[in-house]
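Asker: my questions concern the predicted model and sequence given below.
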Amino acid sequence: MSGKNQTIISEFILLGLPIDPEQQNLFYALFLAMYLTTDLGNLIIIILICFDSHLHTPMYLFLSNLSFSDLCFSSVTMPKLLQNMQSQVPSIPYAGCLTQMYFFQFFGGLESFLLVVMAYDRYVAICFPLHYTAIMSPQCCLSLVALSWVLSTFQAVLQTLLAARLSFCTDNVIPHFFCDLSALLKLACSDTQVNELVIFIMVGFILIFPFLFIIISYVRIVSSILKVPSSRGICKAFSTCGSHLSVVSLFYGTIIVLYLFPSADNSPIKETVMAVMYTMVTPMLNPFIYSLRNRDMKGALGRVFCKRQTLSFL
């Protein structure tokens, strides 16, 4: 497209969520409460795991990284959404849009890889309990976490650099509450074939293969559980894996439906509402799923709280 038909875009307008003006304050309070709950819950999990030696195990190492990812993942979109809900002009600078997109891609990818690592940890713990300590050594655990961070960085940098080379026309309105990559591609004037090809590859790399690996892991886990003669052992194993499966279902379910099986009648409103599920709801539920029904986390909370109380009396 010729240069005269293009203009330099300095900012984008985020349409935000489809909320009636008279309900704006109600939803603002709701989203603020969700954001504070997400940050506080995940921060408590991170603090407990750091300060309680009983939780210095592979499973809780991965959980602390997942909580950090959830905390940051929600912070990428929620503060800007809350700010724009109180603004007359809900805009975001061009550089800020690319920055938001980078961290959204990074922490979204990191969460996906960490869920795979946690599935592998449960698979080894249940299917090979006698070899668990040898297989999930500290070196192996740190390597898995480091690999998750490196792969997430690679795909986020690649997606952001490809988006930065795009040219945009006069239309700078994004029908979303954050700088979603697919929404940006729809506004681009330049050729987006390379971007779409990379997105297709990355979807398989970040979503399809991790999701299939998790499913295969839990098929093997269920198969091993059913071989346990004790009903108590079966209940305990299912309880241990239940929290992880809940997070996997919430995280992958909405993303797969939204990005892998888009219907022709998908409206921007429907896509925006579905995006709320994996950007706001899932990070908020993570602390409840992993802590409220977890004896180790409850015990750690009691020990840390009692220790602080004891120190305050000294």
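Answerer: Alright, I've got the coordinates.
Asker: from here on, contacts and neighbour counts on C-alpha atoms
Answerer: OK.
Asker: residue ranges of the helices in the chain, please?
Answerer: Remark: helices assigned in the chain by DSSP state H are 24-51, 58-85, 94-127, 132-135, 138-164, 181-187, 193-203, 209-226, 231-255, 268-276, 282-291, 295-313.
Asker: now for the fourth one, which elements pack on it?
Answerer: In terms of contacts (3 or more Cα pairs under 8 Å, 6 or more residues apart in numbering; DSSP states H and E), helix 132-135 is packed against helix 94-127.
Asker: out of the helices of the chain, nearest to residue 174?
Answerer: Closest approach to residue 174 among the helices of the chain (Cα to Cα): helix 181-187, 6.3 Å.
Asker: buried residues in the closest one, which are they?
Answerer: 181, 184, 185, 187 (16 or more other Cα atoms under 10 Å).
Asker: hmm, who's touching that helix?
Answerer: 101, 163, 168, 169, 171, 172, 174, 175, 176, 192 (Cα atoms under 8 Å, 6 or more residues apart in numbering).
Asker: repeat for stretch 70-83
Answerer: Contact with stretch 70-83 is made by 16, 28, 31-32, 35, 38-39, 42-43, 90, 100, 103-104, 107-108, 111, 177-178, 279-280, 283-284, 286, as judged by Cα under 8 Å, 6+ apart.
Asker: also stretch 279-289?
Answerer: 34-35, 37-39, 41-42, 45, 67, 70-71, 73-74, 77-78, 243, 246-247, 250-251.
Asker: can I get the buried part of the residues you listed as one PyMOL selection?
Answerer: Those of those that count as buried under 16+ other Cα under 10 Å are selected in PyMOL with:
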select buried, resi 34+35+37+38+39+41+42+45+67+70+71+73+74+77+78+243+247+250+251
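Asker: just the terminal-to-terminal distance for stretch 216-235.
Answerer: Using Cα to Cα, to the nearest Å, the end-to-end distance of stretch 216-235 comes to 20 Å.
Asker: what's the local residue count around the residue nearest to residue 149 when sequence neighbours are not counted?
Answerer: Take residue 149 and drop its neighbours on the chain: the residue closest to it by Cα to Cα, 6 or more residues apart in numbering is residue 110, 6.2 Å away. Residues lying near residue 110 (other Cα atoms under 10 Å) number 27.
Asker: so residue 160 makes contact with residue 96?
Answerer: No. Counting by Cα atoms under 8 Å, residue 96 is not a contact partner of residue 160; they are 11.8 Å apart.
Asker: which of the two has more neighbours?
Answerer: Taking other Cα under 10 Å, residue 160 and residue 96 do not tie; residue 160 has more neighbours (19 against 14).
Asker: let's bring in a second model and compare:
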Amino acid sequence: MDFFNSALGKNITFVRPAYFVISGFSGILNIKYYYVFLCFVYIVSVLGNTVVMAVICLDHNLRTAKYIAVFHLAFVDLIGSSALMPKLLDIFLFNHRYIPYNDCLTFLFFCYTCLSMQSFNLVALSYDRLIAIIFPLHYQVKVTHRFMLSLIAFFWAFVITVALIAVGLLTRLSFCESVVINSYFCDHGQIYRLACNDNTPNIIISGVLIALILWLPLAFIVLSYVCIGYALSKVATVQERHKAFKTCTAHLSLVAIYFIPILTTFSMASKIHPNARIINLSLTSVFPPMLNPIIYVLQTQEIKVSVKKILKLRKESKVKVKKVIIK
């Protein structure tokens, strides 16, 4: 972080607060019921994503490039929920609204990194579906385990780099007036708006981040499905089109759940009450990790078959144990 400060000159004095105050959800009636709901969402998220990861690990038939991306999505959802939810509940349920300066920046880094990786993971799954439908004969060659792992590693490196830049630029800001963050976590936009010195670089990087993490992945996903739709229009029978498109339904559901709420909230941010914005943004952060594993278990035939097979084997093993005990 010192690189950002030294580049601006050695004689600049920064006013850094000892802590920030997270004020989100304040003034909302019966908000404790919402905290109970968030606890429920977090428990379902942890259980659901753990189940998906366990099923993929236990079933050798799911050791494919596609399910590497599905496993990684569940992993990112799990660590993202664990980075945000326990701290969020600690802040508001137990009224620990004071968060040290360095802890706040660390909190921001992990939340933004996981949120960004969810977006890029949807890009990886979109690429998988694109190749599987348009180039089915070359799928095994083009989408290999090594390729998918390399793609995920590249996304991690990119996301960590841009998150470090965003956090690093915050360290050059002075906070000589308010330290109250009007959000439910250490929100990048809410923090740089509190600064009493020039925050132009932070405004620029905020716009760049929205473009790179939201609009660019969404544009790629939309373009990939335009290509998929064009390719399916050339398929001879309706049954073949339906069968091919059915393999995309789970992914399309994830894309809709992730992008539509967050882009709608951002586009209407200036028109809605601050408390409504905070509630909407918190829901867009916690809902996708909860719904993603449910959608994949219910809509993906391979995972449904695998879950049934694992449950059947477990039931048979219990029966065998009971027979041995009786004997």
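Answerer: Arrived safely, thanks for sending. Here the structure is a predicted model, which means the values were calculated and not measured.
Asker: need the TM-score between these chains.
Answerer: Here the TM-score for the pair of chains, by TM-score structural alignment, normalised by the length of the first structure, is 0.91; 309 aligned residues with a Cα RMSD of 2.1 Å.
Asker: quick revisit: any idea what the residue nearest to residue 149 of the first structure aligns with in the second structure?
Answerer: Correspondence of residue 110 of the first structure to the second structure, assessed by TM-score structural alignment: residue 117.
Asker: ok, that match - contacts?
Answerer: Per Cα under 8 Å, 6+ apart, neighbours of residue 117 of the second structure: 76, 155, 156, 159.
Asker: dump those residues into a markdown table; add distance to residue 147 of the second structure and neighbour count as well.
Answerer: Listed next are the contacts of residue 117 of the second structure as a markdown table, based on distance: Cα to Cα, whole Å; neighbours: other Cα atoms under 10 Å:
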| residue | distance to residue 147 of the second structure | neighbour count |
| --- | --- | --- |
| 76 | 19 | 21 |
| 155 | 12 | 19 |
| 156 | 14 | 17 |
| 159 | 18 | 22 |
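Asker: for residue 275 of the second structure, state which of these is nearest.
Answerer: For the contacts of residue 117 of the second structure, the residue nearest residue 275 of the second structure by Cα to Cα is residue 76; the value is 27.6 Å.
Asker: now that closest one: closest residue in space, sequence neighbours ignored.
Answerer: residue 114 (6.1 Å).
Asker: average distance between stretch 62-81 of the first structure and the second structure?
Answerer: Here stretch 62-81 of the first structure, set against the second structure after superposition, deviates by a mean of 1.2 Å using mean Cα distance after the TM-score superposition for the first structure.
Asker: equivalent range in the second structure for that stretch?
Answerer: Under the criterion TM-score structural alignment, stretch 62-81 of the first structure matches residues 69-88.
Asker: run the chain-centre distance for that stretch.
Answerer: 7 Å (Cα atoms, centre = their mean, to the nearest Å).
Asker: now stretch 272-289 of the first structure
Answerer: 8 Å.
Asker: cool, stretch 270-289 of the second structure as well?
Answerer: Using Cα atoms, centre = their mean, the offset of stretch 270-289 of the second structure from its chain centre is 15 Å.
Asker: and stretch 97-110 of the first structure, by the same measure?
Answerer: That offset, for stretch 97-110 of the first structure, works out to 10 Å (Cα atoms, centre = their mean).
Asker: so what touches stretch 198-213 of the first structure?
Answerer: Contacts of stretch 198-213 of the first structure (Cα under 8 Å, 6+ apart): 109, 112, 113, 116, 155, 159, 252, 256.
Asker: so for residue 5 of the first structure, which of the helices of the first structure sits nearest?
Answerer: The closest of the helices of the first structure to residue 5 of the first structure is helix 181-187. By Cα to Cα, the value is 13.4 Å.
Asker: which part of the second structure matches the closest one?
Answerer: The aligned range for helix 181-187 of the first structure in the second structure is 188-194, by TM-score structural alignment.
Asker: now do that stretch: distance to the chain's middle.
Answerer: 21 Å.
Asker: and if you look at stretch 150-166 of the first structure?
Answerer: Relative to its chain's centre, stretch 150-166 of the first structure lies at 17 Å (Cα atoms, centre = their mean).
Asker: where in the second structure does that stretch fall?
Answerer: Residue span in the second structure matched to stretch 150-166 of the first structure, by TM-score structural alignment: 157-173.
Asker: and that stretch, what's buried?
Answerer: Result for stretch 157-173 of the second structure [16+ other Cα under 10 Å]: buried residues 159-160, 162-173.
Asker: could you do stretch 97-116 of the first structure as well?
Answerer: Under 16+ other Cα under 10 Å, the buried positions of stretch 97-116 of the first structure are 97-98, 100-116.
Asker: what's the answer for stretch 56-74 of the second structure, then?
Answerer: Buried residues in stretch 56-74 of the second structure (16+ other Cα under 10 Å): 56, 62, 64-74.
Asker: now distance to residue 269 of the second structure too, for these, in a markdown table please.
Answerer: Shown next, in a markdown table, are the buried residues of stretch 56-74 of the second structure (distance: Cα to Cα, whole Å):
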| residue | distance to residue 269 of the second structure |
| --- | --- |
| 56 | 39 |
| 62 | 41 |
| 64 | 41 |
| 65 | 38 |
| 66 | 36 |
| 67 | 36 |
| 68 | 36 |
| 69 | 32 |
| 70 | 32 |
| 71 | 33 |
| 72 | 31 |
| 73 | 28 |
| 74 | 29 |
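Asker: how far away is the alignment partner in the first structure of residue 286 of the second structure from residue 303 of the first structure?
Answerer: Taking TM-score structural alignment, residue 286 of the second structure has residue 280 as its aligned residue in the first structure. Noted for residue 280 of the first structure: a distance of 30 Å to residue 303 of the first structure, by Cα to Cα.
Asker: who's in contact with residue 10 of the first structure?
Answerer: Going by Cα under 8 Å, 6+ apart, residue 10 of the first structure touches 93, 94.
Asker: roughly how far does it sit from residue 94 of the first structure?
Answerer: Residue 10 of the first structure is 5 Å from residue 94 of the first structure, where distance means Cα to Cα.
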